[in-house]
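> need coordinates for the following:
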Amino acid sequence: MGWIIAFFVACSTCGYVNGVIFVNSRMVYSGAREGHFPHFLSFIQVDRCTPIPAVMFTVILPLVMLMAPDVGWLLTYSVFVSSFVTLAPVLGLLWLRYKEPDKPRPIKVWLGFPILYTILGMFVAVFPVITRPVEIAFALVVVSAGLFVYYVTLRKATKPKHFTQALDKVSYVCQMVLMCTPETCKDVNHTLTVEVIQVPETIDEERNH
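Next up, the predicted model:
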């Protein structure tokens, strides 16, 4: 009867992975709409109104990370980065409650919860620095490199020409293969209004030559 426990553990794991893919893909989709990710990650499927490129990105990225030879190193890296990312907004909440205590808030939680979360989060974030400093240093290097790439490729006003052309081609392929398009607006009935699919100018130029 030992297979029963394994079966329910597998069901629980599948449910957790499904929830993570659902949440993280929407975060990527929202970030792309705000300009924090490439624009094609904000495309949605015209029939199902689902952010297919963001879902595929959320699934492919962990598969690439699983190719790491040392799973323990991967766990240390991911736990540290995720703990730091989730701890930052909680610290921001405590700072705002201290700096602007009288500001109107739609939802106001008891300060004991964020304080307890901060203590536990600091333990989870600081303990790996003591036990595995090399892996944590590499994680900080990767995060810093990501900030640099974000500034050069997305935030900077003048982007590299080849990078812009590559994004145009990827956007065109996503629209044609996945049948997705940028979202423009929604009416009160949540009916999707989409843009006409157009071939990027860079691809037109290549065809003409």
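> only C-alpha atoms from now on, for both contacts and neighbour counts.
OK.
> tell me how far the longest strand seen in the chain lies from the chain's centre.
If you go by DSSP state E, the chain has its longest strand at strand 180-186. Between the centre of strand 180-186 and the centre of its chain there are 20 Å (C-alpha atoms, centre = their mean, to the nearest Å).
> how about the helices in the protein?
2-33, 52-65, 71-99, 112-131, 133-150, 161-178, 201-208 (DSSP state H).
> wait, which of those is closest to residue 40?
Residue 40 lies closest, by C-alpha to C-alpha, to one member of the helices of the chain: helix 161-178, at 5.1 Å.
> can you give me the buried ones in the closest one?
Residues of helix 161-178 classed as buried: 167-172, 174-175 (neighbour count, 16 or more other C-alpha atoms under 10 Å).
> now swap in stretch 61-76 and tell me
Quick answer for stretch 61-76 (16+ other C-alpha under 10 Å): 74, 76.
> pull the residues that contact it.
Under the contact criterion C-alpha atoms under 8 Å, 6 or more residues apart in numbering, stretch 61-76 has outside partners 128, 132, 135-136.
> end to end on that stretch, go ahead and measure it.
Start to finish, the residues bounding stretch 61-76 are 17 Å apart (C-alpha to C-alpha, to the nearest Å).
> coming back round to it: quick one: the longest strand of the chain to helix 161-178, angle?
Relative orientation of strand 180-186 and helix 161-178, computed by axes from the mean of the first three to the mean of the last three C-alpha atoms, to 10 degrees: 80 degrees.
> strand 180-186 - contacts with which helices or strands?
strand 43-45, strand 192-194 (3 or more C-alpha pairs under 8 Å, 6 or more residues apart in numbering; DSSP states H and E).
> this one next, for a side-by-side:
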Amino acid sequence: MSRENTLLSASNGGPKQSPVRSNSSDGEKSARQRSQTPKVEFETERVELKKSIKFSGALAILLGNLGGASIFIAPTTILSLTGSPGLAVLMWCVGGLVTLSIAVSVCELALLLPRAGGPYIYTLQVFGNIPGFIILWGFVIFIGFPSWALAAYTGALYMLSLVYPDCPPPESAVKLLAAWLLVGLVALNCTYTSYVTKLQGFFTMAKASAMLIIIISALTTVTSDHTQENLKHFMDNSNTDFGRLCLSVFAGYFSYGGWQIITVLMEEVQNPVKDVPRALVSAMLIAIFLFVLTNMAFYMVLTPNEALQSDAIAMTFGRRLHASLPYLLAILVTLCCIGSVNVVVMGQPRILYAAACLGHMPRLFAMLHYKFLTPWPATFTMFLGALYMLLSGTVALLINYISLYVCIMLLVLLLALLHLRYSHPDREQPFKVPIPVLIVQVILTFALISVSVYEKPHELGFCLLILASAIPVYIVFIYWSNKPRAFVHLVDSFTDFIRKLFLLELPTTYINNHR
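Next up is the predicted model:
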């Protein structure tokens, strides 16, 4: 036990230690220190992530993060692939059900390996260090930084649409407001996790309310000539090309994306075996139901050309029905975007935290604040990466590669579950997805990746190049153990400075893994 740990424990109401004279030569000093050691260890064991998420919190987190705010901005990607509103709505349903089945399989894997870190931890424990680090590297670059920046930018854009109703807001103003939005939510998530979990329920209600308003508003127009004309041509120009239909299911992976966040927060769920499967299935079914009806509502009021030309389809929909409806939808969508940022800020730093606990990230990322028990260094690092992408505009370059990386990651996770089924056939678990279903999911995911590569080969090349860059990073910074002493001393000094500056401590998980 380090001297700093002992002093920190005492300064927070822990066991007080009497001053010890430096010239003491009898055995009383040793006896007194031995008798106090268990008390200090007790304080150290409390430096862990809090189990503060109940079923309602897990449900709110999932509903708030599923698809983010994409349903209100540009749900027409699938329409551009299918050609007709009717087929687009059908593929939204199919994509949701496919995603649900894969999510249940990954949930089984998560319950077998219930640790914070999500896909990275599962890949690491099943396939080893290098594959695990590659998944971690890709997750941070393709999902972590871009999702923070994109959600914050979208929220800021809708906020400013209330001030600039007739013209696009200045780009600099949008980025500045998005940056402040990130700062505020990072501050909240670093201090009061239980509070922001409750607050997430409010943001989720805003998202659901916006979709219900859109659905009900469309139903009021069902007898109008314009809506009847749109319904009459609902299946016109349907594109039944197999490749295009596969790409529409592929796009559904992104449209229903975000459910993986619950696997990242696994260690903070109070009863993961019971609550995580219930929350995941409930959230996915609710999302499929609302997303399909919301798309149906859009295409009842708007023509395909109007929908495809819109950058924010919810606002276009509102303007067609009532002059005040766009303002109401803008407020609700803004709250939805804030909720999306809140969820990723809450969950994704836990991946860096888990990686650091296992030695795949700097030791600093494994540290928690001694009072709030949240991973401050990991959260600040994600914030800085997202801020760079937001201000530099590089997030737009990565948007096209997110779905492809997600498919690759899901394929790896499905193969990991099959491997565990084969190597540990008698292992007890809460539920088991049938093996034939798993095999079909693997084949389907591989087929979707293959079709995507055939249609857009450059995307695969760039995605694989980014993933391959993880290997030299792993070799130099992790595998190479005999680094120069000056470099090691510099890193240790910086780590110790940050630890003292922000009152951080290493959790018991890290201490146990590095004894």
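> next, the angle helix 2-33 makes with the longest strand of the first structure.
70 degrees.
> now do the buried residues in strand 180-186 of the first structure.
Quick answer for strand 180-186 of the first structure (16+ other C-alpha under 10 Å): 180-183.
> one more: stretch 465-477 of the second structure?
466-467, 470, 474.
> tell me how far residue 135 of the second structure lies from residue 305 of the second structure.
According to C-alpha to C-alpha, residue 135 of the second structure stands 39 Å off from residue 305 of the second structure.
> sorry, slip of the keys, the one I care about is residue 443 of the second structure.
35 Å.
> please apply the same query to residue 476 of the second structure.
From residue 476 of the second structure to residue 305 of the second structure the distance is 52 Å (C-alpha to C-alpha).
> what's the burial count for residue 406 of the second structure?
Neighbourhood size, residue 406 of the second structure [other C-alpha atoms under 10 Å]: 20.
> that one -> the first structure?
Under the alignment (TM-score structural alignment), residue 406 of the second structure maps onto residue 82 of the first structure.
> most centrally placed residue in the first structure?
A centroid search over the first structure (C-alpha atoms, centre = their mean) returns residue 28, at 4.0 Å, as the residue closest to the centre.
> give the equivalent position in the second structure for it.
So, by TM-score structural alignment, residue 28 of the first structure is matched to residue 352.
> that match touches residue 380, doesn't it?
No: contact status for residue 352 of the second structure versus residue 380: not in contact, 10.9 Å apart, counting by C-alpha atoms under 8 Å.
> near residue 376 of the second structure, how many other residues are there?
Applying other C-alpha under 10 Å, I find that residue 376 of the second structure has 24 neighbouring residues.
> next: the one 3 residues further on.
Number of residues near residue 379 of the second structure (other C-alpha under 10 Å) recorded here: 23.
> nearest residue to the equivalent of it over in the first structure other than its sequence neighbours?
By TM-score structural alignment, residue 379 of the second structure lines up with residue 55 in the first structure. Of all residues not flanking residue 55 of the first structure in the chain, residue 25 sits nearest, at 4.9 Å (C-alpha to C-alpha, 6 or more residues apart in numbering).
> report the separation between that neighbour and residue 51 of the first structure.
Taken as C-alpha to C-alpha, the span from residue 25 of the first structure to residue 51 of the first structure is 8 Å.
> repeat for residue 1 of the first structure
Applying C-alpha to C-alpha, the value for residue 1 of the first structure to residue 51 of the first structure is 41 Å.
> mind listing residues that contact stretch 350-366 of the second structure?
With C-alpha under 8 Å, 6+ apart as the criterion, stretch 350-366 of the second structure contacts 116-118, 120-121, 133, 136, 264-265, 367, 375-378, 478, 495, 499, 506-507, 509-510, 513.
> same question, stretch 498-515 of the second structure
Counting contacts by C-alpha under 8 Å, 6+ apart, the residues outside stretch 498-515 of the second structure that touch it are 5, 44-48, 356-358, 364, 366-370.
> buried ones from those, can you make that a ChimeraX selection?
Here is the ChimeraX command that selects the buried residues among those (16+ other C-alpha under 10 Å):
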select :5,44,47,48,356,357,358,364,366,367,368,369,370
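> please identify the buried residues of stretch 118-126 of the first structure?
Buried, per 16+ other C-alpha under 10 Å, within stretch 118-126 of the first structure: 118, 121, 125.
> can you redo these as CSV with distance to residue 10 of the first structure?
Conversion of those to CSV gives the following (distance: C-alpha to C-alpha, whole Å):
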residue, distance to residue 10 of the first structure
118, 31
121, 28
125, 28
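> residue 106 of the first structure -> the second structure?
Under TM-score structural alignment, residue 106 of the first structure pairs with residue 429 in the second structure.
> picking up where we left off before, now render the helices and strands packed on strand 180-186 of the first structure as a markdown table, adding distance to residue 89 of the first structure.
Output for these, formatted as a markdown table (distance: least, C-alpha to C-alpha, whole Å):
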| stretch | distance to residue 89 of the first structure |
| --- | --- |
| strand 43-45 | 27 |
| strand 192-194 | 32 |
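> residue 159 of the first structure: which of those strands is closest?
strand 43-45 (21.1 Å).
> what's the average distance of that closest one to the second structure?
With mean C-alpha distance after the TM-score superposition for the first structure, strand 43-45 of the first structure departs from the second structure by a mean of 0.8 Å once superposed.
> what range does that strand cover in the second structure?
Going by TM-score structural alignment: strand 43-45 of the first structure matches residues 367-369.
> distance from the matching stretch to the middle of the chain?
Distance of stretch 367-369 of the second structure from the chain centroid (C-alpha atoms, centre = their mean) equals 21 Å.
> the aligned partner of residue 157 of the first structure in the second structure - how many residues pack around it?
Alignment note: residue 157 of the first structure maps to residue 481 in the second structure; criterion TM-score structural alignment. Close neighbours of residue 481 of the second structure, defined as other C-alpha under 10 Å, add up to 9.
> buried ones in stretch 128-145 of the first structure?
Neighbour-count burial for stretch 128-145 of the first structure [16+ other C-alpha under 10 Å]: 128, 135-136, 139.
> which outside residues touch that stretch?
Contacts of stretch 128-145 of the first structure (C-alpha under 8 Å, 6+ apart): 73, 76-77, 80-81.
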